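K.L.:
here is a sequence together with a model predicted from it:
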Amino acid sequence: METKSHKQLHIFFFPYMVQGHFIPLINIARLFASRGVKSTLIATPLNAPLFSKAIQSSKKLGIDVDILVIKFPTEEVGLPQGCENANLVTTLEMNEKFIKATLLLQPQIEQILDKHRPHCLVADTFFPWATDVAAKFGIPRIIFHGMGFFALCASRSVALYEPHAKLSSDSEVFTIPNFPVEIKLTRSQMPNVPKQSAEITNLIKEARESGEKSYGSIVNSFYELEPAFADHYRTVFGRKAWHIGPVSSVNKAADDEASLDRHECLNWLSSKKPNSVVYICFGSMTNFIDSQLQEIAAGLEASGQEFIWVVKREKNDKEEWLPEGFEERMEGKGLIIRGWAPQVPILEHQAIGAFVTHCGWNSILEGASAGVPMITWPVSAEQFYNEKLVTVVLKTGVAVGAKQWGTFLDVMTEASVKREAIEKAVNQVMVSEEAEGMRGRARVLREMAKRAVEEGGSSFTDLTSLIQELGSLGA
C-alpha cells in the first residue's frame, strides 16, 4: 500500500543487539516493507547474518528489506572481539562495557541519517540518544520497547508512585497505583536497583526521559489482548502508540517452511494426541543452575505428562543437571532439545497443551497467538508484570510460584522453585477441573490474534494509520 507522499516512505530500524529485541524488530521491518515502505535495518557485522537469514525468507514473497552494517566498538570499551550481542555478556563488568559500546554508536547513526535522510527512525528504547539524533535531522524517532501495554503501564505507574519504596520487607504485598485492574506484587518481584549497576540504572532513567520527547511507540501487541492498558497508556499517560502485532505472524509461511525442514521435534509431536504435550522453554537469556534443572526434570517426571523441554546445554558424557537414567525412563514420553528450537511452529502444533515460560513478552505473545495456556515462571526484566497479565487478567495460565526477581547475570546458589510446585502447576493446566476453561479462553485469544493482523483488523488498521501519518509528515 503506497503512502500519500509522492516519494516512497523510507524508515530505518535500529534494534538493540539481543535476540528478544531484534527478532521482533526485524519482523516489524518486514511488516512495513510488505506495505510498500522502503525498510532498512541497521546491524553490526556479527548480527547481520542473523538478520539476513530472516530476511531471505521474505524475499521469495517479494518483500525486500535492506541491511546497513555499522561497526560495533568492542575494542574501544575493552570487550572481547565479536562480543556484539548481549546474549554473549556473562558478567556485570562486561554488561557495563556493552552499554558503553552502544553509547558510542551515536556518531555512526548520525552519519547514516545525514547521508540517507529517511522519513523516520524506529530505534530500540535502549538507545536513548536516538531521539535527539533524529531531531537533529528533523525526523521523528519512534521507540520500540519490546514489551506490551500492560507492562508499559505497570512499570510507569511504579516509577511514578514508588509504592514499593515504603514497605517494611521484601515479601510485603503492594498494589500498583492508578491502574485499570487490581494487581498485587511484592518488592522481591520488582527490578532490584542495588543489583543493577549504575550504568543500567542510568540507561533506564535516560530511556524514560527520551521516551517523553520521542514521537511515540510501536508496540508488538494487539488491541484485543490488552484493551484497557492500550487505552490507559494513550489517554491517562498521554503517549502516542500504535499496536501492530503479533508481528511473528508476518511472512510466517516462508519462515515455517524454513524451520520445518530442519526440526525432527515436529514429527515427534505429530505422533501425539491433541493438547497432550507440555512445552518448556525459558528464552535466550535465562540460565538455570544444575540443581534447578534437576527440580524441573523431577517435577515433569512426577506429573506423568508428555513434554518437549528446550535446554541451553551441550550434550556431554556426564550430564549432572539430569537425574540418573532420566532420558532412558522418558524415552518416547519426553523430548529434550539442546540449544535452539522452532518455538512458533511448536506452539502452534495441536499436540501442545501447555507452555512453561519465563514470561518474556515475545513468548507470551507467541503463546497467546497459538492459543496455548501457560505456566508462568518469571525471572527478570518486566516478566513479573507479564505473569500477572496471564494469570490475573487473561486467566489463561497459572503461576509456578517464582518469588525473586534477578538480573540475567545473577548466579543462583539453590533451586528457587521446587519439583512439587512444578508438578502441581503442570497438572493444573493439563488435567485439572479449571484446565478446560483456561484452554477455552486461550483459544479465543488465538482467534483474536489472527483477526487483528488481517485486513480491517485492529493491528492492520493501526499500522495503516501510522504509515499515513508518517507519509503526511514527510510530504
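P.N.:
Happy to help now that I have it.
K.L.:
could you use CA atoms for every contact and neighbour count after this?
P.N.:
Will do.
K.L.:
over to the spatially most central residue of the chain. Which of the three states is it?
P.N.:
In the chain, the centroid-proximal residue (Cα atoms, centre = their mean) is residue 362; its distance is 3.1 Å. With DSSP: H, G, I helix; E, B strand; the rest coil as the basis, residue 362 sits in helix.
K.L.:
so it versus residue 115, what's the distance?
P.N.:
34 Å (Cα to Cα, to the nearest Å).
K.L.:
how about residue 151?
P.N.:
37 Å.
K.L.:
likewise residue 382?
P.N.:
Taking Cα to Cα, one finds residue 382 at 37 Å from residue 115.
K.L.:
quick one: which of the two has more around it?
P.N.:
Between residue 382 and residue 115, counted using other Cα atoms under 10 Å, the more crowded position is residue 382 (23 against 9).
K.L.:
show the contacting residues for the more buried one.
P.N.:
If you count contacts by Cα atoms under 8 Å, 6 or more residues apart in numbering, residue 382 has them with 147, 151, 155, 191, 360.
K.L.:
can you tell me the closest non-neighbouring residue to the first one?
P.N.:
Right, residue 147. Nearest residue to residue 147 in three dimensions, chain neighbours excluded: residue 361, at 5.5 Å (Cα to Cα, 6 or more residues apart in numbering).
K.L.:
surely the one you found meets residue 150?
P.N.:
No - between residue 361 and residue 150 there is no contact under Cα atoms under 8 Å: 10.5 Å.
K.L.:
alright, now check it against this:
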Amino acid sequence: MESITIHPTMPNNKDHKLHIAMLPWLAFGHMIPYLELAKLIAGKGHRISFISTPRNIDRLPPLPPNLSTLITFVKLPLPQNANLPEGAEATSDLPEDEVAHLKIAYDSLHQPITQFLTSSKPDWILFDFAPYWLPEIAQNLGIPTAFYSIMLAAVLSFAGPTSPEVPPDDRKLPEDYTVQPKWVPFPATVAWRLFEVLRLDKRITGDEKNASDKYRFIETLRGCDLIAVRSCAEFEQEWLSLLEVLHGKPVLPVGLLPPTPQDDNENVMWPSIKDWLDRQGKNTVVYVAFGTEAMPNQEEVTEIALGLEKSGLPFFWVLRTKQGSDAVKLPEGFEERNEGRGVVCRSWAPQLKILTHDSVGVFLSHSGWSSVVEVLTFGKPLVLLPMSNDQGLNARLFGEKKVGYELPRDERDGSFTSEVVAESLRMVIEKEEGKAYREKSKELKPLFGDRNRQDLYVDKFLDYLTVLTTNQRRRSI
C-alpha cells in the first residue's frame, strides 16, 4: 500500500483527520456512488482506502489531481471460481442469472480483507450490503462500521426490521411482497409488483450455496454500528426516521451526491449530439437510457421502439445490448423511418450534458437512483420503466412524489405495449395531466442541484464519525 500524505492545498478546518476504508459491492452502480462520496470526503482532507478488485479499479474514472494523494486504491484479486468467465469482476461482465457466482467469489475475499484491515487499522469502514460478514471482522479488530447504502431509505425500510422492538418480518409468499409492510406506519405504495417479485425470487430466497440478497441486507443492517444513506431529509424524512426505529441505531443521510459537471471537451461525440439537440424544439426530446447494466429484452426493445415512433416526438436513445447471438434488434426499418427525428446511440453517451440541454423534455428511465438524481438536478420529469433490483421500489416512491410517471404494465409478466409507451411519453411531456410531473421536477431542481446544501450533509456525517472516533480513542488511553 502506498504511503499517503495530506495535500497542502486541502481544507484543514478540523485538527483530526480520519482514515476511512470503503468496500463497495462489485457493480459500477455501487462503486461510482462510493467513489463520489470518497472524493467529497477526501476533499475535506481525510484519507480513503478504496477497496475493490484490480480490473474494476482500472475501469473507474481518474481521480482529480488534488485528491490523488488522499485516495488509495487497494486492489484485492478475486479468488478463482470455475463458474466465472476470465476477467469477470463486476456484475456488468455477467448475465444477470450468473451474478450469484460473483457473490460467492466475493465472499472469498473475507481473508484478504481481514489482513488488510489488520495492517492498515482505519478509523472507520464504510461497506455495502454484500459483505454481510464484515461487521464481525471489524468488531474483532475494534474498528467501527457504517453501512453506506446507495439505495433510498424507503428501499431499505422494505427489507425488514432487525430491532427486537419491532415485530419480525413474516413474509413468505411472493404476494406478501406486493403490499405495504406492516412495520410502515404511514400510507405508502412502496412495494413490488408481482412480476418483479417473481423475477427476484432467487435473490430473496437464496440457495444452499449462496446467501440471499435479503439475508445479506438484514445481516448488514443488524451488524453495522450506523447506517449512512445516499439521501436527504428534504426528500424522504419519514423513511429516514423509520429506519432508525426499525434497526435501533443512528441513520445519517450523506446527501444526494449530485453529479460533477463535465468538461465540454472531454467527449468527442458531444459536438454532433449538441448540434442535433440544438435543432429540436424546447422541451420536446425524449431521452431514453437504462443505466450501465439494465438491458431490455427483445420484446421490450421492440415495444419501446414502436412506442417512440408512435409518439411522434423526437428522441435520443442510448441503447446498450448484449453481443453475439443474444443481441436484441430494432424493428426492421425503424432507424430509416425515423431518420432525423430520432437518434439511436449504441455506445456511451454524455448523459449529464444531454440532460442539461433545453430541448430535453422527459427522461425514459429504469428508475435507478443515480440516474434520477442526475435528471432532477436539471429539473426534468421522468417516465419510469423499472427493470430489476430496487428499481421497482424506487418507481413507486417517485410516483408518490410526482417526479415520475410509471409506465403501466401487466402485473404478472411485466409486459407493456407500444401504445402505452407513446401515451405515457406524450402525457408527461405535453398534456395537462402531465403538468404535475413537469412542475414537481422543476420544484425539486433547487434541492437536487444545490451542491452547497448537499455538501453540508457530508460535513455533518464526518463530524459524527470524528466525534465517535475521538471519544473511542480517549476511552482507550
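P.N.:
Happy to help now that I have it. No experiment lies behind these values; they were computed from the predicted model shown.
K.L.:
quick one: which of the contacts of residue 382 of the first structure has the most company?
P.N.:
residue 360 (26 neighbours).
K.L.:
what ranges does the stretch 1-150 of the first structure have for its helices?
P.N.:
19-34, 48-59, 74-77, 92-103, 106-116, 130-136, 149-161 (DSSP state H, counting those that start in this stretch).
K.L.:
possible to save the ones you listed as TSV with distance to residue 210 of the first structure?
P.N.:
Shown next, in TSV, are the helices of the stretch 1-150 of the first structure (distance: least, Cα to Cα, whole Å):
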stretch	distance to residue 210 of the first structure
helix 19-34	18
helix 48-59	27
helix 74-77	24
helix 92-103	14
helix 106-116	14
helix 130-136	6
helix 149-161	14
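K.L.:
residue in the first structure paired with residue 73 of the second structure?
P.N.:
Counting by TM-score structural alignment, residue 73 of the second structure corresponds to residue 67 in the first structure.
K.L.:
from residue 265 of the first structure, how far out is its match?
P.N.:
32 Å.
K.L.:
quick one: closest of the helices of the stretch 1-150 of the first structure to residue 167 of the first structure.
P.N.:
Closest approach to residue 167 of the first structure among the helices of the stretch 1-150 of the first structure (Cα to Cα): helix 149-161, 13.0 Å.
K.L.:
that closest one: how far from the chain's middle?
P.N.:
17 Å (Cα atoms, centre = their mean, to the nearest Å).
K.L.:
which helices and strands sit right next to the helix or strand following that helix?
P.N.:
Once helix 149-161 of the first structure ends, the next helix or strand along the chain (criterion: DSSP states H and E) is strand 173-175. Applying 3 or more Cα pairs under 8 Å, 6 or more residues apart in numbering; DSSP states H and E, one finds that strand 173-175 of the first structure contacts strand 184-186.
K.L.:
pull out the buried positions in the strand it packs on.
P.N.:
185-186 (16 or more other Cα atoms under 10 Å).
K.L.:
check contacts around the nearest residue to residue 423 of the second structure once chain neighbours are set aside.
P.N.:
Spatial nearest neighbour of residue 423 of the second structure, chain neighbours left out: residue 311 (7.0 Å); criterion: Cα to Cα, 6+ apart. Shown in contact with residue 311 of the second structure (Cα under 8 Å, 6+ apart): 421-423, 425-426.
K.L.:
now for the aligned partner of residue 365 of the second structure in the first structure: which residues touch it?
P.N.:
Residue pairing (TM-score structural alignment): residue 365 of the second structure is matched to residue 357 of the first structure. Residue 357 of the first structure makes contact with 280-283, 363-364, 374-378 under the criterion Cα under 8 Å, 6+ apart.
K.L.:
the stretch 351-475 of the first structure: helices as residue ranges?
P.N.:
Going by DSSP H, counting those that start in this stretch, the stretch 351-475 of the first structure shows helices at 361-369, 383-388, 419-430, 435-452, 458-474.
K.L.:
which residues in the second structure does the second one align to?
P.N.:
Using TM-score structural alignment, helix 383-388 of the first structure lines up with residues 391-396 of the second structure.
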